[in-house]
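Chemist: Next input, structure requested:
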Amino acid sequence: MEKHGGFHACSVFITTMSVVSALADVSPFLDMSYPFKTGETIYWPTARPFELEVVHSGETEDGIYLEMNNFCAAEHGGTHVDAPAHFSEGRYRVHDISLDTLIGPAIKIDIKDKADTNSDAELTISDLQAWEQTNGRIPDDVILLVDTGWGSRWPNRTLFLGTETNDTSLLHFPGIRPDTAQWLVDNRKIKAIGIDTPSIDYGQSVLFEAHRILFEDNIPGLENVANLDKLPTTGATIYAVPIGIHDGSGAPTRIFATGWRSDVPEPCNMEASGPSPFLDLSYRFKENETIYMSVARPFEFEIGFRGVTDNNFYYEGNNYCASEHGGTHMDAPSHFAQGRHQVHDVRLDTLIGPAIKVDIKAKADEDSLAMVEVADLEAWEEVNGRIPDDVILMVYSGWGARWPDRAAYLGTETNNASLLQFPGIHPDAARWIANNRKIKCVGIDTPSVDNGQSTTYDTHVILFEKNIPALENVANLDKLPTKGATVFALPMKIYGGSGAPARIFATGWNPDLYDPCDVVGSACHPTFDGSLLLSIGTAIMFVKLAR
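Modeler: Prediction:
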């Protein structure tokens, strides 16, 4: 089998998402994130809640439909990661945490029974020992998740926090005992820990000792994890992918699982050790660096507290604000197409899958307004074969080499939109893609899928009318192969959003590295004729052999 010289005979992603879905509407992905929704998403009583500000919703003066919003929030609320720096000075902040730390095999420890009768219940050493008696020793390099049943109370703030007030002394919810945290640090080797409550310390904690013990060892925490009731005790893989906030003590995080149902094949095998298989395709969100269009609110980072508290422990907490459309982000179809998908409507299946790359760098080097044309797509197919169904199509213009130089990247030092200069996708090419091929999503390494001089945003409109979302400001596309990689594009789950910051990464980008999503059988090619069941069975067999 050719790795990058020809398209894979059978990628398990294609089999899982195309073939299995043909039999039933079953996704291999279990979304374990709550949406960020004004007035609903639960935050710590003293934290700034999530607020979505509608900037525009309707037709512009030019007769173009446009949705666009800004948002603000604390780092620590909704489904999010606590970076170790949150409670441990000098330890990892969000941008320091590798993707490897937050992606891997998961185990679940269930303490629902005692949490049902005691809202201050805690995970104990004896709970861990009882789990091991049944399931064997907790493996190295797993993500340990604690299921207290608290997810059934979301989004009822009173039930979830244990109080109607903002008085933190009245908080009541389960957590993890400090001596249990210490036992894990001393005796086992977990990568990360998560829970379905607001905090890994229980509600009545004032010293947050479980946080401090785990974070001193650089073990991050996941909080407000959704749908833990659906996760099996063992056998699932967790992907916990935070928005890349530079210097953040935490960040909104999109979490999902595979291997959560025994009747749906596991698309990737993340259990192998060795060099990281992940290529980060995202720029960090950093104040005064992350590039936004002139009409958009830039990323703003406000340090809330950083230092030693009155209770004599170290603490960091921050707030942030931004437009949905800036940095590495996803445009939801509703951005330019009324009634089409908003961020919370876009399924994970749409944003995860095999990727192809169309390279227009040579002509972009000569013309800053170069566009992908139908001829470029036809030339790609002459060399590589027909663009397969259900792929993510990435456009590489070489523009990433200009980041974060705003003037070079946007083509102007001013805020005058009429002076913007960067490559894009020609409307005719967008129409050809939408009408003649079946792609899931499109991405580009520039600020927009329309080139800098577009005023009618025809490419956006054409793609979005077909509910094809767009990824913009995608990083490191020079490292992505023409074909053979798998892309994961994970936006912050903003309810009602026309776009959202996104964390994007790839596997299969380097032939010298293990590709966890390349589980292939030479006899396995998904079809929709009589060989369908054989294809599914072959895929499942290879997945099981790989694991």
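
Chemist: CA atoms for contacts and neighbours, from now on please.
Modeler: OK.

Chemist: Distance check, the closest residue in space to Gly235 that isn't next to it in sequence against Thr237.
Modeler: Among residues not flanking Gly235 along the chain, Gly259 sits closest, at 6.3 Å (CA to CA, 6 or more residues apart in numbering). To Thr237, Gly259 is 6 Å away according to CA to CA, to the nearest Å.

Chemist: before we move on, what about Pro277?
Modeler: Taking CA to CA, one finds Pro277 at 15 Å from Thr237.

Chemist: who has more neighbours, those two?
Modeler: For Pro277 versus Thr237, the count of surrounding residues by other CA atoms under 10 Å is larger for Thr237: 26 against 23.

Chemist: Helix or strand: which one has that one?
Modeler: Using DSSP states H and E, Thr237 sits within strand 236-242.

Chemist: Next, the angle strand 236-242 makes with the next helix or strand after that strand.
Modeler: Remark: after strand 236-242, the chain's next helix or strand is strand 250-258, criterion DSSP H and E. Interaxial angle of strand 250-258 relative to strand 236-242 (axes from the mean of the first three to the mean of the last three CA atoms, to 10 degrees): 160 degrees.

Chemist: OK, contacts around the nearest residue to Gly411 once chain neighbours are set aside?
Modeler: In this structure, Gly411 finds its nearest non-sequential neighbour in Gln421, 4.5 Å apart by CA to CA, 6+ apart. Shown in contact with Gln421 (CA atoms under 8 Å, 6 or more residues apart in numbering): Ser368, Leu369, Leu410, Gly411, Thr412, Asn451, Gly452, Gln453.

Chemist: how about a cut-off of 10 Å?
Modeler: 367-370, 407-412, 451-454 (CA atoms under 10 Å, 6 or more residues apart in numbering).

Chemist: Could you also give me the structure for this second sequence? I'd like to compare it with the first:
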Amino acid sequence: MCHACVIDKVKTGMLSRRDLFRGGAAAGVAAVAAGAMSARPALAQSSGKVVDLTHAYDGDFPTFDGNPGILYSSQYDHDPDGYKIWELTIYEHTGTHIDAPLHFAPDGASVAELEPENLMCPLCVVDITGKAADDANAMVEAEDIEAWVSANGAIPEGACVAMHSGWGAKVGEASFRNTPDGALAFPGFAKSATDMLLDMGAACIGVDTLSLDPGNSADFAVHYSWLPAGRYGIENLANLDQLPATGATVFVGAPKHKQGTGGPARVLAVT
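Modeler: Model (predicted):
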């Protein structure tokens, strides 16, 4: 057989196998998608709109303790090295980030151990902007969950229930973190609400503030009950005002470092 014929035959075989793999990959993706949808029938039928719920952050982004949450050290520069690399020092609970069960439970799951199916959730947005405008430490309480259910239907099992307090718009202002006299002040969840959400089977809660508990909390009751129950939380969410109360699906790009108590995450919603 001539050399050219051998090359042609090899090309033909490669193309045939490529088509086969493409078909197999497409079938595999369809099967995974079908499996995910059957596991979570309440996931949104997407219209294609994606909303980024993640704040971009640097050392100036507000943190609970007031210290910079991320530090940059330049290791290589375009001039003279021809490329750029930063060495980063990142504190787990800064920026838009995950609180894993291990954060408040010694035997809780680390962020690397969160179940993948719990990182893709029907999203329920509970709007408390009205009362948060009057009280910087306003809370999502049991009656707010009841009112949401009355207006929108049941909280889907495996849902992410997010508090929209309007605080996301305050990032960059001192009032995002504290009162003029320096006291921590921002909305959060009440234990009455999260106990109800535990019974409803919610997978996680999210807030557009620095903490799952309100700023004036003295006992971190939500952290000490929600996380040890095997659930997780998301803090410092952005752009919740761009989403409906129900009908969106949230995709939580959680970090996966072993023994992690949490960490910065990219969180996206699809409607």
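
Chemist: now the residue nearest to Gly411 of structure 1: how far from Asp359 of structure 1?
Modeler: Gln421 of structure 1 sits at a distance of 18 Å from Asp359 of structure 1 (criterion: CA to CA).

Chemist: Give the aligned range of stretch 495-504 of structure 1 in structure 2.
Modeler: Following TM-score structural alignment, the aligned partner range for stretch 495-504 of structure 1 in structure 2 is 258-267.

Chemist: Of all the residues in that stretch, which ones are buried?
Modeler: Using 16 or more other CA atoms under 10 Å as the test for burial, stretch 258-267 of structure 2 gives Gly260, Thr261, Gly262, Gly263, Pro264, Ala265, Arg266, Val267.

Chemist: What about those, which are in strands?
Modeler: Among the buried residues of stretch 258-267 of structure 2, the members falling in strands (DSSP state E) are Gly262, Gly263, Pro264, Arg266, Val267.

Chemist: In this structure Glu115 of structure 2 contacts Cys121, no?
Modeler: No. The criterion here is CA atoms under 10 Å, and Glu115 of structure 2 misses it with Cys121 at 11.6 Å.

Chemist: So if I had to pick from these two, which one is more boxed in?
Modeler: Applying other CA under 10 Å to Glu115 of structure 2 and Cys121 shows that Cys121 carries more neighbours, namely 26 against 10.

Chemist: Residue in structure 1 paired with that one?
Modeler: In structure 1, Cys121 of structure 2 lands on Gly353 (TM-score structural alignment).

Chemist: Any figure for the gap between its match and Ile392 of structure 1?
Modeler: From Gly353 of structure 1 to Ile392 of structure 1 the distance is 7 Å (CA to CA).

Chemist: State the helix or strand in which Asp199 of structure 2 lies.
Modeler: With DSSP H and E as the criterion, the answer for Asp199 of structure 2 is helix 191-200.

Chemist: Let me see the residues that make contact with that helix.
Modeler: 139-146, 154-161, 202-205, 213, 220-226, 229-231.

Chemist: quick one, strands of the stretch 151-300 of structure 1?
Modeler: Listed in chain order, the strands of the stretch 151-300 of structure 1 (DSSP state E, counting those that start in this stretch) span 175-176, 192-195, 221-223, 236-242, 250-258, 279-280, 300-308.

Chemist: The stretch 101-250 of structure 2 too?
Modeler: Shown for the stretch 101-250 of structure 2, the strands assigned by DSSP E, counting those that start in this stretch span residues 120-127, 139-140, 160-164, 188-189, 204-207, 232-235, 248-253.

Chemist: As CSV, the ones you listed with distance to Leu71 of structure 2 would be great.
Modeler: Output for the strands of the stretch 101-250 of structure 2, formatted as CSV (distance: least, CA to CA, whole Å):
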stretch, distance to Leu71 of structure 2
strand 120-127, 30
strand 139-140, 32
strand 160-164, 29
strand 188-189, 27
strand 204-207, 24
strand 232-235, 20
strand 248-253, 21
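
Chemist: What span of structure 1 is stretch 228-237 of structure 2 aligned with?
Modeler: Going by TM-score structural alignment: stretch 228-237 of structure 2 matches residues 465-474.

Chemist: just the helices in the stretch 151-300 of structure 1 please.
Modeler: 157-161, 178-187, 209-216 (DSSP state H, counting those that start in this stretch).

Chemist: Could you look over these and pick the most buried one?
Modeler: Highest mean neighbour count among the helices of the stretch 151-300 of structure 1 (mean count of other CA atoms under 10 Å): helix 209-216, with a mean of 22.

Chemist: still on that earlier bit, got the buried residues for the helix holding Asp199 of structure 2?
Modeler: Quick answer for helix 191-200 of structure 2 (16+ other CA under 10 Å): Lys191, Ser192, Ala193, Thr194, Asp195, Leu197, Leu198.

Chemist: The second one -> structure 1?
Modeler: This points to Ser192 of structure 2. Per TM-score structural alignment, Ser192 of structure 2 is aligned with Asp428.

Chemist: How about the contacts made by the equivalent of Cys160 of structure 2 over in structure 1?
Modeler: Structural alignment (TM-score structural alignment) places Cys160 of structure 2 against Ile392 in structure 1. Residues counted as contacts of Ile392 of structure 1 (CA under 10 Å, 6+ apart) are 350-357, 438-443, 468, 470-471, 486-489.
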